[in-house]
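1. Got a predicted structure plus its sequence, pasted below:
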Amino acid sequence: MYIDSHCHFDFDVFDGQRDALMSRCLASGVGGFLVPATTHASWSKLASLIVHYPEWRAAYGLHPYFLRDAKLSQIDLLGEQCDADRVVGVGEIGLDCWPDAVDMAVQIDFFSRQLSVAKSLQLPVIVHARKSYDLVLKCIKNVRFQNGGVIHAFNGSIEQAKGFLDFGFVLGIGGTITYPRAKKAHRVLAALDSKAFVLETDSPDMPLKGFQGEINTPLSIPIIAQCAATIRTENVEQIAIQTCDNLLRVFPKWNEGSL
């Protein structure tokens, strides 16, 4: 079985095709889905959907790129939101250095506060880190956060990877590795310990090579796994088993629900 460690299956683009797509995923061996929220407004939809899909697990948080309409008071609601069946972590949270993102001081405030909530709940986190790995690691150290989680869509150096691994994180590996030009990502993936990474799609974003312009879905996970196996000169069954084990290790509440 494969697990997609990061997919936005709750997004509106999947409305009307979600059940059919779920059936196709299960038939393809993708049997687990971690769905992180992005905004406070999206929490209720995800909470209502997860009731209908026993294969899903949820995380709740405020995504750094969508903070323009966010309020600090929403963080006060995070603890209660995370105290529900099939909620395994806090996320998607983090820092985004894209040019049109909100002020970094605001991002750091939201990120640090959400890390503190996760720390108090003893939950792992799903971290969005775009061009911000060193800043993210600094925040993790400042909060003394020790519950680990996933660094989503990791594309940093092996030194940055080691920094996160030392804090109990694993690295999210997705469609980027299907592009031949992604030489650094290939080198890092080849050098990682087998316990250091999980598979993800970031559906509906981050399309694989050959699928540009199309809506990405968790059906991409077996392709990503095969690419990872080629890069690491392992068999794809090893990749499937190890990445599932890694995810279950990092998110210990996963099996409290039915899968």
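-> Okay, I see it.
2. can we go C-alpha only for contacts and neighbour counts from here?
-> Fine.
3. okay, how far is it across stretch 155-173, tip to tip?
-> Across stretch 155-173, the terminal residues are separated by 8 Å (C-alpha to C-alpha, to the nearest Å).
4. List the buried residues of that stretch.
-> Residues of stretch 155-173 classed as buried under the neighbour-count rule (16 or more other C-alpha atoms under 10 Å) are Asn155, Gly156, Ala161, Phe164, Leu165, Phe167, Gly168, Phe169, Val170, Leu171, Gly172, Ile173.
5. Let's see which of the residues you listed end up in strands.
-> Using DSSP state E, Phe169, Val170, Leu171, Gly172, Ile173 are the members of those that sit in strands.
6. Distance to Asp103 added to those, as TSV?
-> TSV is the format used below for these (distance: C-alpha to C-alpha, whole Å):
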residue	distance to Asp103
Phe169	26
Val170	28
Leu171	26
Gly172	26
Ile173	28
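7. closest to Ala27 among these?
-> Ile173 (22.3 Å; C-alpha to C-alpha).
8. what residues are up against the closest one?
-> Contacts for Ile173 (C-alpha atoms under 8 Å, 6 or more residues apart in numbering) come out as His152, Ala153, Phe154, Phe197, Val198, Leu199, Glu200.
9. next, the one to line up against it:
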Amino acid sequence: MVIDSHCHLDRLDLTAYGGCLESALQAARERGVGHFLCIGISVENAPVMRAMAARFPDVDCSVGVHPLDLSRGSEPTMQWLLNELDHPGVIAVGETGLDYHYQAETAQMQQESFRLHLAAARECGKPVIVHTREAKQDTLDILSEAALPQAGVMHCFTEDWPMAKAALDLGYYISFSGIVTFRNADALREVALQVPSDRILVETDSPYLAPVPHRGRANFPEYVVDVAKFVAELRGVDYSEFAAQTTDNFKRLFPLARVQVS
């Protein structure tokens, strides 16, 4: 069994599955995907996340506000975060973090929101899902400042080994998406070789970033198998061993996840 540790089920184009989310999930299950973590990105989609978790026993969710959604009037408050996090099936905080690639002008707003999410994570004891792009030092500084005992995960990691090492030293896990399979991702593959086996996760970030051999098409949770097989081969380990290891890592990081081991 392998787990898709980061997907956006509410954003999938389900045309290929007859418009049916259950069919898309079943296609993933048939490839050996045993659990899904559906990620919150805004105030508006938090109820949708909770409904997903309530509907499917193999789907858990997070709630939070993505840094690129803040400028759309989706600023969270501490009370809102704590209320939303206090629901069954909500196992993590986020997606939160910093993205200076698209909205460097909102850096201060992003930093304030990031700190708010980390404070909420400390309050509720749930791990945090971190997005970072072109904001390496500020991300590390804020994570270090927060010093969360339960840490979290650097999702869809695309940075260099020094940043990965710094995040690992702070207790964070590193998650790889389909980007690691891309032709120009040699530097990222070097990082994937160095992350300790007990701190690595895999994800799709679907519907974005479909891995080779699906690149250029919509991404779906079933393709986490392709990511995991690629990283396993890269690291020179058996796929079933790697899938079991990343499943154990996921369960350790997200102890409230309703993962059923068959």
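-> Perfect, thanks for sending it. Everything numeric here is computed off the predicted structure, so don't read it as measured data.
10. Superposing both, give me the TM-score.
-> With the length set by TM-score structural alignment, normalised by the length of the first structure, the two chains reach a TM-score of 0.94; 258 aligned residues with a C-alpha RMSD of 1.7 Å.
11. which one of the contacts of Ile173 of the first structure sits closest to Gln107 of the first structure?
-> For the contacts of Ile173 of the first structure, the nearest to Gln107 of the first structure is His152 (16.9 Å; C-alpha to C-alpha).
12. Please confirm that Val198 of the first structure is located within a helix.
-> No. According to DSSP: H, G, I helix; E, B strand; the rest coil, Val198 of the first structure belongs to no helix; its state is strand.
13. Which residue is the nearest non-sequential neighbour of it?
-> Counting by C-alpha to C-alpha, 6 or more residues apart in numbering, Thr243 is the residue found nearest to Val198 of the first structure once chain neighbours are left out, at 4.7 Å.
14. With Ile158 of the first structure instead?
-> Ile158 of the first structure sits nearest to Val188 (C-alpha to C-alpha, 6+ apart), 5.6 Å away.
15. related to what we said a few turns ago, what does the residue nearest to Val198 of the first structure align to in the second structure?
-> Thr243 of the first structure maps onto Thr246 in the second structure, with residues paired by TM-score structural alignment.
16. From what I see, that match and Val202 are in contact.
-> Yes. The pair Thr246 of the second structure / Val202 is scored as a contact, 7.2 Å apart, by C-alpha atoms under 8 Å.
17. hang on, the earlier thing: buried residues in the helix or strand the match of Thr243 of the first structure falls within, which are they?
-> Element membership of Thr246 of the second structure [criterion: DSSP states H and E] is helix 239-253. Buried residues in helix 239-253 of the second structure, counted by 16+ other C-alpha under 10 Å: Tyr239, Phe242, Ala243, Gln245, Thr246, Thr247, Asp248, Asn249, Phe250, Leu253.
18. Now distance to Ala53 of the second structure too, for those residues, in TSV please.
-> Shown next, in TSV, are the buried residues of helix 239-253 of the second structure (distance: C-alpha to C-alpha, whole Å):
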residue	distance to Ala53 of the second structure
Tyr239	28
Phe242	26
Ala243	23
Gln245	24
Thr246	21
Thr247	19
Asp248	21
Asn249	21
Phe250	17
Leu253	18
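19. ok, of those residues, which one's closest to Pro76 of the second structure?
-> If you rank the buried residues of helix 239-253 of the second structure by distance to Pro76 of the second structure using C-alpha to C-alpha, Leu253 comes first, at 24.3 Å.
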